[in-house]
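Provided below for reference: sequence and predicted model.
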Amino acid sequence: MAAVANFVKRDDRYKTEKPYLYHGPEQEGFPHSNLIYEESPLSLTDLRHVLDFKPTMESHGFCFIENKSKELPTLVDESNSQPYAVEMAGVLKKLLNATLVLPVQTRLRSSNKEEQQSKNRAPAGTEAHIDTTMFDAWPRIKMLLTPEEQDLVLSGKYRARIMNFWRPIINPAEAFPLAVLDPTSVDYSNDAVAIDQVAPMGAAETLYLKSNPNHRWYWKSNMTPDEAIAFTQYDTHPPEGRLNQIGHCAFRNPAARPDCPPRRSVEARFTVIEPAPYEKPTTLADPHPPEMLKQPWREFIHLPENPPMWKPSFAREDMQVLEVA
């Protein structure tokens, strides 16, 4: 039995109709999604057993690290996640030698359906995806930046990244572990499709992936709470000028024991700012071009004018300790 994940099916409907996911109450005659998925096997490499290959942030846009968190044992839910997020921002600042690291959001996940309902845990997402698109990135990046910092990023003199930091909680991640996709193995123009993420008060855009046998996926078996993955979701100054957005997903692990504990994990998202390794013009603040595809959800959902796309979980004034003078 192969390890599998869910991918967007290559279907002709998406030549005229944009895929969407609706996160809101049921509405008669309005399906929550028009996505068609297909299960596909992953070409997986377990880095636990490949000691001579160590991907780095600059070479691959992701890395696996060892890190024992002091705050992880106190993490109960997202409402008390700020101490953990601040601690991990410090880890990222040191890892990347960054000027500024700002926690934006945290999310606790579980592969247990009862926990998802009773404790409001997000499911372990088995859809291969990237959290943002080029046009979605700037609203996320600027949320916690001062006008002066925004100008530095828009000038191209400063590099801005959206980063994720993922680790298991309590138990090793045996069931539904996380895998990350080598960006050098992706044909983004053919393998990625923009998805509208729609809520009653706003909409945003993410990328979902189509299966491709050329994709190279990496994971570490039985990751413990003392191990983590840092990976890029957007980068204004990617190495060698290539795209640097890391696809990721949970997958059905055929080696997992039937009675193993459910996967419990936490992911924290950050905005990272530092002097750019090279100068280049930016189009970050450009508006999204007119949508050429039909957006079926617009027949049912009428958003307010200038709706918010993302809301940070943390306030900037609580994060000043992470800045470098």
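Everything's here; your move.

all contacts plus neighbour counts: C-alpha atoms, from now on.
Fine.

State the distance from Glu39 to Asn212.
Glu39 sits at a distance of 12 Å from Asn212 (criterion: Cα to Cα, to the nearest Å).

Glu274 belongs to a strand?
Yes: inclusion of Glu274 in a strand is indicated when DSSP: H, G, I helix; E, B strand; the rest coil is applied.

That one and Glu149 touch, don't they?
No: the pair formed by Glu274 and Glu149 falls short of the contact definition of Cα atoms under 8 Å, at 10.2 Å.

Okay, Gly61 and Ala5: tell me how far apart.
21 Å.

who has more neighbours, the two?
Taking Gly61 and Ala5 together and counting by other Cα atoms under 10 Å, Gly61 has the greater number of neighbours (26 against 23).

give me every residue that touches the more buried one.
For Gly61, the residues meeting the contact criterion (Cα atoms under 8 Å, 6 or more residues apart in numbering) are Pro55, Pro183, Phe231, Thr232, Asn244, Gln245, Ile246.

What helix or strand is the residue lying closest to the fourth one once chain neighbours are set aside located in?
With Cα to Cα, 6 or more residues apart in numbering as the criterion, Thr232 has its nearest non-adjacent residue at 4.7 Å, and that residue is Met163. Of the helices and strands defined by DSSP states H and E, Met163 is found in strand 158-168.

helices and strands around that strand, which ones?
Applying 3 or more Cα pairs under 8 Å, 6 or more residues apart in numbering; DSSP states H and E, we find strand 158-168 packed against helix 134-142, helix 147-154, strand 227-235, strand 264-275.

just checking, Val153 touches Pro147?
No: between Val153 and Pro147 there is no contact under Cα under 8 Å: 10.0 Å.

outside of stretch 24-35, which residues touch it?
With Cα under 8 Å, 6+ apart, stretch 24-35 has contacts from Val8, Pro19, Tyr20, Leu21, Tyr22, His23, Ala199, Pro200, Trp297, Phe300.

Below is structure B, check it against A:
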Amino acid sequence: MAAVTAFFVRTDLHKTAKPYSWDGPDGQSFPKSNFTMNDMELNLTDIRTLPDFKPTIEENGFCFLENKSKELSKMTGADDCKPYLEEMAHFFIWRPMFNHAEDIPFAVCDPKTNIDLADVVSVDRVTHEAAKEVAYFSWNPAHRWYWMSNQTPDEIVIMTQYDTHPPGGFFNIVPHAAFRNGAARPGCPTRYSVEVRFIVLEPAPYQKDGPGPNGPFPEDGRLQPWKDWVTPPEPEPVPAPTADTRPMYF
């Protein structure tokens, strides 16, 4: 199925100037961004058409699951959290709400399909209150994308957004995007969705010999043009924990 989404376009400007995007209110006296996005076709496969392909967090960094649980919340304690601080992973869970996702569904890119650091673009997203760095991706025909057609509210997709110890040492960020579904019915219900992010701490599964395939990144010495117009406040220091601070686990 033909599916299109927007990808970052590299230019010679970005050799000396870091890409940025202004996320504050309109009416600013400076350019809103210094890059463009082009719509490109995804190499996309419906996971429902591959009954023998069962992607897992351990092997692929993402998975599709049936999940009818309405609420699961449990608080526990632990005598010693040290072993669980060896590995940290950031997971992202997405599901439709109210009705199945027909138009503007969700797709993930398999990080085992030749994702390289050259495909990742660091972009500063700036407001008057803060500046944060996010990752955009440039188009690569070797990337393979997957989606679940007519994904229902009882079906979720889980994907890795960061892992200090990626399984097998492969690239551990799973690119994801919404796309216009050319097969969607005219006037189909608007897609509503919810996303949840989890930080998972656990014992490290192996000893690292180095920083891994996606970090640490070299220091970026390029110009940051937005600094000529905007000066976000410095972040407030986080107070040190006191002796009576007790960790809480969810």
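Noted; the coordinates are in hand. Since the structure is predicted, the reported quantities are computational estimates derived from the model, not experimental observations.

tm score of chain vs chain?
In this superposition the chains share a TM-score of 0.85, using TM-score structural alignment, normalised by the length of the second structure; 238 aligned residues with a Cα RMSD of 2.9 Å.

Of Glu274 and Glu149 of the first structure, which one has the most company?
Neighbours were tallied for Glu274 of the first structure and for Glu149 using other Cα under 10 Å; the higher tally belongs to Glu274 (19 against 14).

Tell me which residue of the second structure matches up with the more buried one.
Under the alignment (TM-score structural alignment), Glu274 of the first structure maps onto Glu202 of the second structure.

wait, what's in contact with the residue nearest to the spatial centre of the second structure?
With distances taken as Cα atoms, centre = their mean, Gln161 lies nearest the centre of the second structure, 4.9 Å away. Applying Cα under 8 Å, 6+ apart, we find Gln161 of the second structure in contact with Ala89, His90, Phe91, Phe92, Asn172, Ile173, Val174.

Could you dump those into a markdown table and include distance to Leu117 of the second structure and neighbour count?
As requested, the contacts of Gln161 of the second structure are exported to a markdown table (distance: Cα to Cα, whole Å; neighbours: other Cα atoms under 10 Å):
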| residue | distance to Leu117 of the second structure | neighbour count |
| --- | --- | --- |
| Ala89 | 19 | 17 |
| His90 | 19 | 16 |
| Phe91 | 20 | 21 |
| Phe92 | 21 | 17 |
| Asn172 | 11 | 27 |
| Ile173 | 11 | 23 |
| Val174 | 13 | 21 |
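
Looking at the first structure, which of the residues you listed hold up?
The subset of the contacts of Gln161 of the second structure whose aligned counterparts are also in contact in the first structure, taking both residues aligned by TM-score structural alignment, their matches' Cα atoms under 8 Å, comprises Ala89, His90, Phe91, Phe92, Asn172, Ile173, Val174.

for the residues you listed, which one is nearest Trp147 of the second structure?
Within the set of those, Val174 lies nearest Trp147 of the second structure; the separation is 13.0 Å, counting by Cα to Cα.

which residues touch that closest one?
Listed by Cα under 8 Å, 6+ apart, the contact set of Val174 of the second structure reads Gly61, Phe62, Val108, Cys109, Asp110, Pro111, Met159, Thr160, Gln161.

Now render those residues as CSV, adding distance to Arg222 of the second structure.
As requested, the contacts of Val174 of the second structure are arranged in CSV below (distance: Cα to Cα, whole Å):
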residue, distance to Arg222 of the second structure
Gly61, 31
Phe62, 33
Val108, 30
Cys109, 29
Asp110, 30
Pro111, 27
Met159, 31
Thr160, 29
Gln161, 25
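
What subset of these is buried?
Gly61, Phe62, Val108, Cys109, Asp110, Pro111, Met159, Thr160, Gln161 (16 or more other Cα atoms under 10 Å).

Could you report the distance from Glu71 of the second structure to Gly182 of the second structure?
34 Å.

Comparing the two, which residue is more hemmed in?
Each of Glu71 of the second structure and Gly182 has its neighbours counted (other Cα under 10 Å); Gly182 has more, 14 against 5.

Could you find the counterpart of that one in the first structure?
Aligned partner of Gly182 of the second structure by TM-score structural alignment: Pro254.

Would you check that that match makes contact with Pro41?
No: at 11.3 Å, Pro254 of the first structure and Pro41 do not qualify as touching, with contact defined as Cα under 8 Å.

what's the farthest-apart pair in the contacts of Gly61 of the first structure?
Of all pairs drawn from the contacts of Gly61 of the first structure, the one with the largest separation by Cα to Cα is Pro55 and Gln245; the distance is 14.5 Å.

circling back to that earlier point, could the contacts of Gln161 of the second structure be laid out in JSON lines, adding distance to Arg246 of the second structure?
Listed next are the contacts of Gln161 of the second structure as JSON lines, based on distance: Cα to Cα, whole Å:
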{"residue": "Ala89", "distance to Arg246 of the second structure": "22"}
{"residue": "His90", "distance to Arg246 of the second structure": "23"}
{"residue": "Phe91", "distance to Arg246 of the second structure": "25"}
{"residue": "Phe92", "distance to Arg246 of the second structure": "27"}
{"residue": "Asn172", "distance to Arg246 of the second structure": "32"}
{"residue": "Ile173", "distance to Arg246 of the second structure": "32"}
{"residue": "Val174", "distance to Arg246 of the second structure": "34"}
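
How many residues are close by Thr184 of the first structure?
One way to gauge burial is a neighbour count; for Thr184 of the first structure, by other Cα under 10 Å, it gives 17.
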